[in-house]
Each structure stands twice: as C-alpha cells, then as structure tokens.
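Engineer: sequence unavailable; structure follows:
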C-alpha cells in the first residue's frame, strides 16, 4: 500500500480510502488497473460509488519492466476522476437533451414557448406537452405518448387549435 497524502480538501473522505498500486478507492470513486482483454497491455476502469458499470475504461501505461502496469498515484487518480466525471456529465446532458425539447412559435397573442418533457417510467412512460406565454406563465399542458415528435409546425398547430390534445 502506498502512503500518499491527499490534498487537505479530501482529508475527510479517507476512512474507507484504499491506495494500492492497482486499486485506488477514494472520494466516491474506484480506479482499478486491469488486464486489457484486447491486447497484452493494461487498462484502467473508473467506477463511481454505487454504480454497477464503469464510467470510463481506457488504456493504462506499462511500467518500466514493460510487463506490469505503472502504479496508480494521486496525480493519475485525480486526473482519472476528472475525466470520468466529465464523461458522466456529458452523458447526463445528452440524456437531458433527449428527454426535454423546447421551441418557440408565434401566435396571434405573441410568442409561445412549447416544451416536451418525456417521463421514461418503466411501467407507464409518457410525455408532457406544455405551453408558456412570454412571461413564463403556463398556458396549457397535455399528456401525450412518449414517442410524440415535437416539431415547429406541430407546436404551432397545437397553439392555433386552442391546445386541444394532438392526434
């Protein structure tokens, strides 16, 4: 086990910390150096506490003997945490973009913002189609199928038809 001091900001999270050459557990993350199944090299996987699957798997550097992996250290671990966190953040942003659509259409009463929020419930998925006026006040909301396609023409038609349930 390597005795490396963590930055002071992480000092409160060291009770369950593990700092070994091929395994680091700290600050809500686990870095594990594993044999790369695709070739003779090594890989590192980053797993966020509570998650079953790694957030990041990537190649890992060989050590000086060209057989064994380079040991993990605090600098490498911190870089891996930052990279894996960015991967998770991008994934969350992509999921949010898939589940939440927003566009603005013009009506006789001014601009109307129309949103579609998909609720991916396992038993009963659905989406909410909602209209807001220029001041952000909700004008209408209807429940639609989760595969409802929000388009500018469809939103304008919904507004023009007095917010009657589409389709």
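Structural biologist: Structure's in. What do you need? Since the model is a prediction, treat every value here as computed from it, not as a measurement. Residues are numbered from 1 along each chain as shown.

Engineer: can we go C-alpha only for contacts and neighbour counts from here?
Structural biologist: Will do.

Engineer: relative to residue 52, how far out is the residue positioned nearest the centre of the chain?
Structural biologist: Geometric centre of the chain, nearest residue: residue 92, 2.4 Å, by C-alpha atoms, centre = their mean. Per C-alpha to C-alpha, to the nearest Å, residue 92 is found 17 Å from residue 52.

Engineer: take the one below as the second:
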C-alpha cells in the first residue's frame, strides 16, 4: 500500500520545509532581507491572507551573514506568536466596535449596548437597552462615531428611548 498526496489533509500536502520558507499547518514563515538592508526578518502569513500577521527580526546564522535556517520548532513558535497577534487585534477591534454600560432607569436596571457595524460604504451603530431579564427594551440606530457614556445612556432612557442626537 502506498500513500499519495490525495490521502493527506490539504495543508499537509502543500507543506514546504526549506531553510528560508516553511509552510505547514495553515501558516507560511518566510525569511526575508530586512528592508533597511541590515540583517534578516521573518514574516508569518496565515493561509488565505494577503498580508503577514507578523513581521519580526530573524537570527543570523553562524557565519553572521546568512539567516539561521527555519525548522519545525521555530515554525511552531512563530505560529503561536502570530496567532496571538491576530487574537489581540481581534479583541481590540471587538472592544472598539462593542461598548456597554449599566444604568438605573425608572423601569429598573438596564444594560445599554452600542454595536458599531463597520460597513465600507455606510457604517452605523446600534444602541440597545436590555433589562435585567435579557429582554430588549429599545433599539435605535446611531452614527458610527456615537460615544456611549453612562450620562448619554441615562438621558436616552429618561427621554423614553427616542431618537438619539
């Protein structure tokens, strides 16, 4: 019985293990010359991405001229680091697009949430008031640059959850 590439998962069938190019497990590490001409760098690109998730300095080899060759251990470390960079970026973006605060209103405690939808042509925000049972009390569309504060949320509730200006 002989194995063919047809029996391997897609990411393993396209694996490359070269000193300056290592593609495996959904990631490509590429050792490149530093743009300033001094030393080497490594870029990590997730399969399907056009841009690197991580670009960082790379170690010189023993001759102090050529880069240290990539290997499985280095690739795995770079994958973990690049995945962490992506995770932090996603968390930061989520925090920028999703805000909330708690207020007390005439109808009780409310959580007011702002969710910004970053549409390329018409971005917008949605302001939603939710009661302590998770029921939506009110929802209104707001500009994408709306700043949610406790005071604005309380004023919105006090004004009967009408249009926010």
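Structural biologist: Alright, I've got the coordinates. Not measured: the values here are computed from a predicted model.

Engineer: now the helices for structure 2?
Structural biologist: For structure 2, the helices defined by DSSP state H cover 10-13, 72-97, 150-158.

Engineer: deepest of the ones you listed, which one?
Structural biologist: Among these, the stretch with the highest mean neighbour count (mean count of other C-alpha atoms under 10 Å) is helix 150-158, at a mean of 17.

Engineer: my read: residue 129 of structure 1 touches residue 142, true?
Structural biologist: Yes - contact criterion C-alpha atoms under 8 Å: residue 129 of structure 1 and residue 142 qualify, at 5.3 Å.

Engineer: rewinding a little: show me what contacts the corresponding residue of structure 2 for the residue nearest to the centre of structure 1?
Structural biologist: Counting by TM-score structural alignment, residue 92 of structure 1 corresponds to residue 90 in structure 2. If a contact means C-alpha atoms under 8 Å, 6 or more residues apart in numbering, then residue 90 of structure 2 has no contacts.

Engineer: let's see that with 10 Å instead.
Structural biologist: Residues near residue 90 of structure 2 by C-alpha atoms under 10 Å, 6 or more residues apart in numbering: 84, 96.

Engineer: now it: how far from residue 97 of structure 2?
Structural biologist: Taken as C-alpha to C-alpha, the span from residue 90 of structure 2 to residue 97 of structure 2 is 11 Å.

Engineer: equivalent range in structure 1 for the longest strand seen in structure 2?
Structural biologist: Criterion DSSP state E: the longest strand present in structure 2 is strand 108-117. Matched against structure 1 by TM-score structural alignment, strand 108-117 of structure 2 falls on residues 110-119.

Engineer: and the matching stretch, how far out from the chain's middle?
Structural biologist: Stretch 110-119 of structure 1 has its C-alpha centroid displaced from the chain centroid by 23 Å (C-alpha atoms, centre = their mean, to the nearest Å).

Engineer: try stretch 99-110 of structure 1
Structural biologist: With C-alpha atoms, centre = their mean as the basis, stretch 99-110 of structure 1 stands 27 Å off its chain's centre.

Engineer: same question for stretch 122-136 of structure 2.
Structural biologist: The answer for stretch 122-136 of structure 2 is 23 Å, by C-alpha atoms, centre = their mean.

Engineer: check the separation of the first and last residues in that stretch.
Structural biologist: Stretch 122-136 of structure 2: ends 25 Å apart by C-alpha to C-alpha.

Engineer: surely residue 105 of structure 2 touches residue 151?
Structural biologist: No - if you go by C-alpha atoms under 10 Å, residue 105 of structure 2 and residue 151 don't touch, sitting 11.5 Å apart.
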